[in-house]
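A.B. asks: next come a sequence and a model predicted from it.
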Amino acid sequence: MNDSTLSYYLSSTLMAFALFFSCQQAYAEITPKPHHIAFTEGQFELTQETEISFNHPDAKPVAEYLAEFLRPPTGYLLPVTKQTRSQRNVITLHLVDSALAEEQYRLAVSAQSIEISARTPTGLFWAVQSLRQLLPAEIESRMPINQASWAVPQVTINDKPRFKYRGMHLDVSRHFFDVEFVKRYIDWLAMHKFNVFQWHLTDDQGWRIAIDAYPKLTEIGATRPHTVVGHTYDYQPLFDQQPVSGFYTQAQIKEVIAYAQARHIEVIPEIDIPGHTSALLAAYPELSCHQQPVKVQPQFGIFEDVLCPREDVFAFLSTVYKEVAELFPSQYIHIGGDEVIKKQWLASPFVKQLMREHQLSTPEQVQSYFIKRVANIVQAQGKTVIGWDEILEGGVAEGAVVMSWRGTQGGIAAAKLGHQVVMSPYQYIYFDAYQSRNLDEPKAIHGLSTLKNVYHYEPQPSHLSPEQQELIIGAQGALWTEYIKTPRHAEYMVFPRLSALAETLWSAKADKSWSEYSQQRLPKLMQRYKKMHINAATSAYNPTISSTIKGEQLQVSMRTDIEGTEIYYTLDGSEPTLTSLRYQQPIIISERTRVRARSFAKPLGQLVGDAQLTLAPHLALGKKISFSYQPVEGSATKLQDGQFAYDQFYSVNDYAIFYDSDLEAVIDLDSSTLVERVEIGYNSGRHRQLHPPTSIKIWGSNDNKNWQPLAHIQQPPGPMSILSFAATRVRYLKVSAINSKQSQDIQIPKLPLYIDEIAVY
């Protein structure tokens, strides 16, 4: 082999390797991950000469959708024809009679053509979504792009979904979102191959769907005078004095349904009963048991007002669900059934008589009676009932599908009873939860559901039998909007968690890899979201700060969920930069320190996150502590872990919690110790105004019998109290904080006292 031949051989090999590598990179862009994929060298060039063809009238809408999607960024007016004779520069969409599954597709890209085949138009549509992700991210622009090349790597894909139900929910009752936003939401679902959109149309804070037979539902029920500012459970809630109003006409409902159908997405309406009906009862108060005026709720949570299980109520609901059934072609109607407070039922003479007549011994059986009556109404319209897992209580309606939201146990129980199940556990796939504890996160309801946690969620519990696992037909994410007022905020909460859930529901379980997803597909997705002008969260790159007790000191560790992400930190509370200390190993803290950290997300080329944690090594770290009234199980350790919570968003796990009782604790310092100050944190969570104690007192003792008063304070300020006193040698400290125990809120019958830390100096 001469030098020129060797040079040519090496050049060709390197080019082939580069093409193969580029194909691998392109594959990394496809989310959810396809089931089977194979690469060859070369690429298909999309040009203004490209033709799109189809072989069957049912394939034409998908072909037209593809042409319309490609037009804005490319400027190409690609022809859509039936059965082209051309063998070059053509995209063909073929419906085929074969053994392919209903949503399965095959996509083959060569230098001359792109061939898409499926048994159904839905399969063709999902193939188009994969093709979309094989193109450069600039294809997402809805404006012309001066792009030199629109290349698609040569690849063969054979793909199908794991679950038949791949759902996402949107609450438009708490905050109203217009038709244009709902359409964008549906587009996002289509891109990620979701096939169900659950539209939560009614709740205590607003009725959002026009019902011709009952116009007051929207005339009265669609408007509330104002909304709580901060959190609905704040110690002293405030209101914004700004009315919230809005509903969808039946014409708009039909418009959204048609839009979703064109994207092969089923729209399931939710009309929530018998609880979460304040807006309904504000319009028609005679449908309650007490028949007194009810208001559309300006706060969030659970309320006493519920529908009464009378015949006039069922007649009313029959008319409502009949109109809903006529509007929505979906096979399902969601009837809610969750969080029903039964106080008004138990006080009602009518309900007491009903219980006697039907041999109902518990309020749960009354709820079951109500749900079964409504299920009959819905089933009479030829629809299948879906309800939240509370519909299991007292006996579930025959044929109902159970949506398990309070964890997985409801779904497990329903599957064992032979019911189909859609998993929607709030701990994993409720997207109204925080994505990190960092202070750059926007307000959320509570809880923590990180991108990594969403990705690792598995809908089919392993301890179910194979037959029972088959009854888990899929899962559904949820976006509740109590604290989400704007489209930009909604985008932040949905992306990129939507992509992680998509991969769980579509991709083969054995093929899932957090490392591969986070290192390869996620960076590409974030670039694509940016081109789509989506306000996607970067929270997966955010740092987490934690500490453990090491004698009288604290050892601080930092991490991120994405391997290889660099963390920069400061120890004086100043904002970290790329010139700050880079975290490499745990740090020992021996004095009060405010640790602050940010991460450098390489794929984004920027610092992200704002993790902060105030650490306070003190004399009571890890010492023995006893209580007159036990706190919530497992929470006592938070009193002496050296961490104050006021630099992070509220998490119940940061506190020792006393429900309807006081804190009265005795700390054993092991030996006689000179003390002169005690700091107590209690109203520390960002975003939440926690209930403060009414008074705090400190005593000292050397025998745990004879106590000397050291300090006290009445009506302590927030977020913490510092009680100083003359330096005194004591072995034992007694600390009391009095719970006000004066809840006026039905949602908090027992007032919680949260204590963050008892720091002794």
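C.D. replies: Alright, I've got the coordinates. Residues are numbered from 1 along each chain as shown.

A.B. asks: every contact and neighbour count from this point should use C-alpha atoms.
C.D. replies: OK.

A.B. asks: any idea how far the residue nearest the centre of the chain lies from Y492?
C.D. replies: Nearest to the geometric centre of the chain sits F431, at 1.2 Å (Cα atoms, centre = their mean). Distance of F431 to Y492, given as Cα to Cα, to the nearest Å: 10 Å.

A.B. asks: need the contact list for Y569.
C.D. replies: E575, P576, T577, S580, L581, R582, Y583, V595, R596, A597, R598 (Cα atoms under 8 Å, 6 or more residues apart in numbering).

A.B. asks: hang on, the second one in a strand?
C.D. replies: No - counting by DSSP: H, G, I helix; E, B strand; the rest coil, P576 is located in no strand; its state is coil.

A.B. asks: distance of the closest residue to L621 other than its chain neighbours relative to A63?
C.D. replies: Spatial nearest neighbour of L621, chain neighbours left out: Q640 (5.1 Å); criterion: Cα to Cα, 6 or more residues apart in numbering. Look at Q640 and A63: by Cα to Cα, they are 64 Å apart.

A.B. asks: next one: H419
C.D. replies: H419 is 38 Å from A63, by Cα to Cα.

A.B. asks: same thing with Q241?
C.D. replies: As judged by Cα to Cα, Q241 and A63 stand 49 Å apart.

A.B. asks: rewinding a little: tell me which two of the contacts of Y569 sit farthest apart.
C.D. replies: E575 and Y583 (14.6 Å; Cα to Cα).

A.B. asks: tell me the contacts of N55?
C.D. replies: By Cα under 8 Å, 6+ apart, N55 lies in contact with K82, Q83, L93, H94, L95.

A.B. asks: then E270?
C.D. replies: Contacts for E270 (Cα under 8 Å, 6+ apart) come out as Q198, W199, H200, L201, T202, I333, H334, I335, G336.

A.B. asks: how many other residues sit next to the closest residue to the fourth one other than its chain neighbours?
C.D. replies: If you skip the residues right next to it in sequence, L201 has R208 as its closest partner in space, 5.3 Å away by Cα to Cα, 6+ apart. Here the neighbour count serves as a burial measure; for R208 (other Cα atoms under 10 Å) it reads 27.

A.B. asks: pasting the second one now:
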Amino acid sequence: MHFKEKALLVIFCCAMLACKTEASKGVVPQIIPAPQSLQIEEGIFELSSNTYLTFDKELQPAVDFWKTLSSSVLGSNTGKTNEMRVSLDENITNPEGYTLDITPDLIHLKAPTPEGAFYGLQSLFQLLPPEFVVPDYESEGIEIQSLKIKDAPQFPYRGMHLDVSRHMYSVDFIKKYIDAMAMLKMNTFHWHLTDDQGWRVEIKKYPKLNEISSYRNETLIGHYSDQPHQFDGKRYGGFYTQEEIKDIVDYASKRMITVIPEIEMPGHSQAVISAYPELGCTGEQVDVATKWGVFEDIYCTKEKTFKFLEDVLDEVLELFPSEYIHIGGDEAPKTRWKTCKDCQARIQSEGLKDEHELQNYFITRMEKYLNAKGRQIIGWDEILEGGLAPNATVMSWRGTDGAVKGAQSGHNVIMTPTSHAYFDYYQSDNEDEPLAIGGFLPLEKVYGFNPIPEELSKEEARYVLGAQGNVWTEYMPTEDHVENMAFPRMLAMAEVNWTTPDNKNYADFVKRLEYFHKRLDILDINYANHLYETKGKMFSENGMAFYELETLIAGKDIRYTLDGSEPNSNSSIYVSQIPIDESVTIKASVFKGDEKLGKTFTQNINSHKAVGAKISIDKPPHKAYSGSGAQGLINGISGSDTRYGDKEWLGFWGEDIEVKIDLGEETEINSIETRFYDGNGQWIYAPKYMAIRILLEDDTVLANKLIAEDLEPLNIKSFRWDFSAFKKVNAKEIVLIVPNYGTIPDGKQGAGNKAWTFIDEIIVN
């Protein structure tokens, strides 16, 4: 028999106890992330001041946290009417699993560990009214639906990341972020503490890190792509004291969250070299970076550097008891190493092949030091360069190739690809969204992520620990901005990690999310609400073009116009596909009765001569950026100027492509044009040139090589061939030959990697 404590359970604030209002009605289960099994039963459990709690002592850490949530008041259990019991059950095989059985007389939670009990209590918490957390919430009792839940996470690593080196946030905000993670059963907080733009952790042995490296002279205004660069002229920075860090780590641990610090090496170290120039290859003074990007001043591989990093890590290990320490390893240009006598001498003395193997030497040496201290390393997938350190865990961000390579070689991997996990990307088509780095990652795409790459066998898939959402904060100066970018995508990532694919359903998730918004409102979380917006897509059938509208939330009407006017309660209600035989501007909004919900959706359709034609591409687009497929290149819709990941842009990584358009019959044409995204900061480069071949009515071929034209905005490159010099051009077939830019040059972000090509609408007039 396990020792049990009995205590009066008050699940609501003290003011509630004296009130005489009616009992709160049971909440229909809307749990996020969705449990693996949930069965509704007959009856209601009424939670009140007469409910008493018993629990096994082994699970007390979870119960103690529950009491802090519930403003518990201890007392005698005189007048008890029902019971809540939290029991240890070692027969539950997943250490984070639990069962929750609610009947009219008993809430019985079973778990094998405090972690499992904690997650079960989080599910129970979500069965209570959202208003429950409000200090003056009043109710005579809370009705909870009888049910049975059997639950456990799909993955052991369920993470969220936050970058505080580019912009720094208060201790209170970090705790609020951790609270939200705990509510969603996430268990790992990846805290990105150092980078070129600022060092955010107090290191007592090296005070210049906090006197110099923690502050930059000014900060870039606007987007990196804006030219010329503008700066605010204001000194910016700060750091978390060791006491503040210990407090945050302890706060997280009480919520079953491990904090993993990231201390960048060998790259992203310009802020350190600003304070200690001798740690760089040139020995020259550099400034803490004031704009975003990748910088060539990285740690030198001399002995002094390793001694410095070991000293720093010794202090970091005292602050963070986590098994893992993240050492970065990403975006380390080898420019300085190639001309550094110390680095070249290291290559010779260690018998290394090149600078990539020198990076492997660097990472492996730091890994051995941390292993000797009982810790393990995580690094971004660049740590695969030159060979993987023996015990390293790979965090795969440049797609999934790094994860596949790591898992196939027997290394643990964590999935965080830009395509599905970078929450600094735009999340809707709305042009009034807060400034972001670029890209496009809507909620549905996050939710659809499968962390297990299809290339892995069942045996290899065991090395996938889980997934993580990343919040890089170059363009997030405020805490509200961070929340807007993180929520609700964090909720989708939580379900990706916790819930098995068989139990996931996006329509059901959206329904639960609509209800969950009330909880986020009460918690004062500034989430982005795109649920009441309209989406659309173009498709062709039998040579005819149609446009289709949809909205996420059932039970609402879509009203639309085709003349560009704003929809109102008298506008047409969308019933079926809209035929498109001319250029139009569709505007649509979601209505509940006469009330407009959300923002107006606008789509300009350019009905040019290739719309509805047959099209093929000799290579498939990258699976992460497949847009609307080949047909999307001639559907009359241009992609966003800033969201290169939307459904109109097609992305190809390092490949030349050939696009063929069969017009079906001889068609007189006057021009052909297309455009490419040119976001070098995201490794995206427009081709230096492209070629067009046109098969004419007499089977002769007209060909031309085109050079790009710069457009506004500057991240778009256009190619156009005007046939005004010809009397008449009757085309049967059009072929576009698009060469990839090639390898990204030294000094640029992603140097040495293949460039991406992103192509947009091909317009034939």
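C.D. replies: Here it is on my side, so go on. Everything numeric in this text was worked out from a predicted model, so none of it was measured.

A.B. asks: tm score of chain vs chain?
C.D. replies: Here the TM-score for the pair of chains, by TM-score structural alignment, normalised by the length of structure 1, is 0.81; 719 aligned residues with a Cα RMSD of 4.7 Å.

A.B. asks: surely G399 of structure 1 touches T384?
C.D. replies: Yes - G399 of structure 1 lies in contact with T384 (Cα atoms under 8 Å); the separation is 7.2 Å.

A.B. asks: one step back: can you verify my assumption that the residue nearest to the centre of structure 1 contacts P496?
C.D. replies: No - counting by Cα under 8 Å, F431 of structure 1 stays clear of P496, with 10.3 Å between them.

A.B. asks: follow-up on the earlier one: give me the buried entries from the contacts of Y569 of structure 1.
C.D. replies: Among those, those buried by neighbour count (16 or more other Cα atoms under 10 Å) are E575, P576, T577, S580, R582, Y583, V595, R596, A597, R598.

A.B. asks: list the contacts of the host helix or strand of L66 of structure 1.
C.D. replies: Per DSSP states H and E, L66 of structure 1 falls inside helix 60-74. For helix 60-74 of structure 1, contacts defined as Cα under 8 Å, 6+ apart pick out 52-54, 76-80, 93, 121, 124-125, 128, 138-147, 262.

A.B. asks: tell me the first helix or strand C-terminal of the lengthiest helix in structure 1.
C.D. replies: Selection of the longest helix in structure 1 by residue count, based on DSSP state H, yields helix 3-29. Moving toward the C-terminus from helix 3-29 of structure 1, the next helix or strand (DSSP H and E) is strand 36-46.

A.B. asks: got the angle between that next one and helix 3-29?
C.D. replies: Per axes from the mean of the first three to the mean of the last three Cα atoms, to 10 degrees, the angle that strand 36-46 of structure 1 makes with helix 3-29 is 110 degrees.

A.B. asks: which secondary structure elements does strand 36-46 of structure 1 contact?
C.D. replies: With contacts taken as 3 or more Cα pairs under 8 Å, 6 or more residues apart in numbering; DSSP states H and E, strand 36-46 of structure 1 sits against helix 3-29, strand 150-159.

A.B. asks: go with 6 Å
C.D. replies: strand 150-159 (3 or more Cα pairs under 6 Å, 6 or more residues apart in numbering; DSSP states H and E).

A.B. asks: next, the angle from the strand it packs on to helix 60-74.
C.D. replies: Calculated by the same axes, to 10 degrees, strand 150-159 of structure 1 forms an angle of 150 degrees with helix 60-74.

A.B. asks: okay, strand 150-159 of structure 1 sits on what stretch of structure 2?
C.D. replies: Here strand 150-159 of structure 1 aligns to structure 2 at residues 142-151, judged by TM-score structural alignment.

A.B. asks: average gap between that stretch and structure 1?
C.D. replies: For stretch 142-151 of structure 2, the mean deviation from structure 1 after alignment is 2.4 Å (mean Cα distance after the TM-score superposition for structure 1).

A.B. asks: quick check: the two most widely separated of the contacts of E270 of structure 1?
C.D. replies: T202 and I333 (12.9 Å).

A.B. asks: still on that earlier bit, ok, of the contacts of E270 of structure 1, which one's closest to H456 of structure 1?
C.D. replies: Q198 (22.9 Å).

A.B. asks: counterpart of the closest one in structure 2?
C.D. replies: Using TM-score structural alignment, Q198 of structure 1 pairs with H190 in structure 2.

A.B. asks: also E266 of structure 1?
C.D. replies: Superposed on structure 2 with TM-score structural alignment, E266 of structure 1 falls opposite T258.

A.B. asks: pull the contacting residues for the closest residue to its match other than its chain neighbours.
C.D. replies: Spatially, and ignoring its direct neighbours in sequence, T258 of structure 2 is nearest to T188 (4.9 Å; Cα to Cα, 6+ apart). With contacts defined as Cα atoms under 6 Å, 6 or more residues apart in numbering, T188 of structure 2 is in contact with R158, G159, I257, T258, V259.

A.B. asks: flag every buried residue along the helix holding L66 of structure 1.
C.D. replies: Result for helix 60-74 of structure 1 [16+ other Cα under 10 Å]: buried residues 60-64, 66-67, 69-74.

A.B. asks: and it, how far from the chain's centre?
C.D. replies: Centroid displacement of helix 60-74 of structure 1 relative to its chain, using Cα atoms, centre = their mean, to the nearest Å, is 31 Å.
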